[in-house]
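Undergrad: Sequence plus predicted model, see below.
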Amino acid sequence: MRPGLIFWTAVVAFVIDQGSKFLVVHGMGLDQRRAIDVFPPFLNFRYGENRGINFGLLDSDADAARWALIGFSLLVCAVVAIWAGRRADASGTMRVSAGLLIGGALGNVLDRLLYGHVLDFLNMSCCGISNPFVFNVADVFIFAGAVGLVLFDGRKDGGKQRQNAP
């Protein structure tokens, strides 16, 4: 198992996520101001506390739900690390994708441990459509990592299983 690239990508993603949250939420006082227009309507900072998963799905104030999401996230991180780390044919892109997913997930896990919820602050709208949802850098890393794992699974045939004709 070669966890080097996966590990370091996860560390960088984790640090960028936590640094961005600290800078925007605490450093810029978003937790007090609640809204900062950066480049409206394309980029705004809006304070959000996500107790569920993406877009507030499974939102719950129950402590059991918080710990279940933490446990599930840690399980996914372990499975992805083991799966991608053991693949002899895993490309560098696949390993980076695994690291992004793991680093983002661990960033959100730390939020749940520290605050009881995930800190969200990014809001993007465009073209007359007002987006009511907020997300964070970890969510971007998780999404990019998941897409990367699907697109760059390490198989030379693009992920298709070839069958030999008789």
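TA: That came through, no problem.

Undergrad: only C-alpha atoms for contact and neighbour calcs from this point on.
TA: Noted.

Undergrad: ranges for the helices of this structure?
TA: Per DSSP state H, the chain carries helices over the ranges 4-21, 30-33, 63-86, 92-115, 137-151.

Undergrad: so which of those helices comes closest to residue 53?
TA: With C-alpha to C-alpha, the closest approach to residue 53 among those belongs to helix 63-86: 8.0 Å.

Undergrad: Let me have the helices of the chain in JSON lines, extended by distance to residue 130.
TA: Output for the helices of the chain, formatted as JSON lines (distance: least, C-alpha to C-alpha, whole Å):
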{"stretch": "helix 4-21", "distance to residue 130": "23"}
{"stretch": "helix 30-33", "distance to residue 130": "20"}
{"stretch": "helix 63-86", "distance to residue 130": "29"}
{"stretch": "helix 92-115", "distance to residue 130": "25"}
{"stretch": "helix 137-151", "distance to residue 130": "19"}
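
Undergrad: how distant is stretch 104-119 from the center of its chain?
TA: Offset of stretch 104-119 from its chain centre (C-alpha atoms, centre = their mean, to the nearest Å): 11 Å.

Undergrad: here's the one I want to compare it with:
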Amino acid sequence: MATKKTTTFSSSHSRSSLAPWLGIAAIVILLDQITKITIEKLFVYGEERVVTSFFNLVLAYNRGAAFSFLSNESGWQRYFFTAIGIVAVGFIVYLLRKHAGQRLFCWALALIMGGAVGNVIDRMAYGHVIDFLDFHFGSLGHFPAFNIADMAISLGAILFIYDELRRVNKQ
């Protein structure tokens, strides 16, 4: 009976330690979807509004991956990138459970998971990802448009690399 209580405690402790990371991912998803819905309501496809000399808001659709990779394919990429996103989320939840005490690592994973889910929602609902943040730098041209989910994934990747570099330097 004592073993059962320990197992139960361990199981509920695992769930409770997973909750903050799922909460962070949920906040990313919520912000991502609210901003995309807002842009869809205020803009027509391709419409661009200048905000500063280096930043515009624009309604763009990305049927591919990062930087519109494979966006001109026949449509198979929608299912492929959706499947990758779903598998990634499953793996991230596994890693969050396994390493729940490693705060920076889990922050990185939670941001990546939130961004992945935000873009998977778009792919499943619309067949493309909604992008709207457009930075440009003079003669260098426009950076590909992106969204809050992409920002979360990028920030998560940066935190992940920083965490690994910190870990390597400790050894």
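TA: Done, it's in. All values reported here derive from a predicted model rather than from experimental measurement.

Undergrad: TM-score, when you put one on top of the other?
TA: Here the TM-score for the pair of chains, by TM-score structural alignment, normalised by the length of structure 1, is 0.83; 156 aligned residues with a C-alpha RMSD of 2.1 Å.

Undergrad: still on that earlier bit, most packed of the helices of structure 1?
TA: helix 92-115 (a mean of 24; mean count of other C-alpha atoms under 10 Å).

Undergrad: packing partners for that one?
TA: helix 4-21, helix 63-86, strand 118-123, helix 137-151 (3 or more C-alpha pairs under 8 Å, 6 or more residues apart in numbering; DSSP states H and E).

Undergrad: Just the angle for it relative to helix 4-21, thanks.
TA: Using axes from the mean of the first three to the mean of the last three C-alpha atoms, to 10 degrees, the inter-axis angle of helix 92-115 of structure 1 relative to helix 4-21 is 40 degrees.

Undergrad: and of the helices and strands packed on helix 92-115 of structure 1, who's closest to residue 43 of structure 1?
TA: strand 118-123 (5.9 Å).

Undergrad: Trace residue 80 of structure 2 over to structure 1, please.
TA: Aligned against structure 1 by TM-score structural alignment, residue 80 of structure 2 finds its counterpart in residue 68.

Undergrad: can I get the helices and strands packed on helix 92-115 of structure 1 in TSV with distance to residue 129 of structure 1?
TA: TSV is the format used below for these (distance: least, C-alpha to C-alpha, whole Å):
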stretch	distance to residue 129 of structure 1
helix 4-21	25
helix 63-86	31
strand 118-123	12
helix 137-151	20
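
Undergrad: Nearest to residue 99 of structure 1, out of these?
TA: Nearest of these (C-alpha to C-alpha): helix 4-21, 4.2 Å.

Undergrad: what's the matching range in structure 2 for that closest one?
TA: Under TM-score structural alignment, the match for helix 4-21 of structure 1 is residues 19-36.

Undergrad: Thought residue 83 was touching residue 94 of structure 1, still the case?
TA: No. Counting by C-alpha atoms under 8 Å, residue 94 of structure 1 sits too far from residue 83 to count as a contact (10.8 Å).

Undergrad: For residue 165 of structure 2, see how far away the corresponding residue of structure 2 for residue 94 of structure 1 is.
TA: Under the alignment (TM-score structural alignment), residue 94 of structure 1 pairs with residue 105 of structure 2. The spacing between residue 105 of structure 2 and residue 165 of structure 2, counted by C-alpha to C-alpha, to the nearest Å, is 11 Å.
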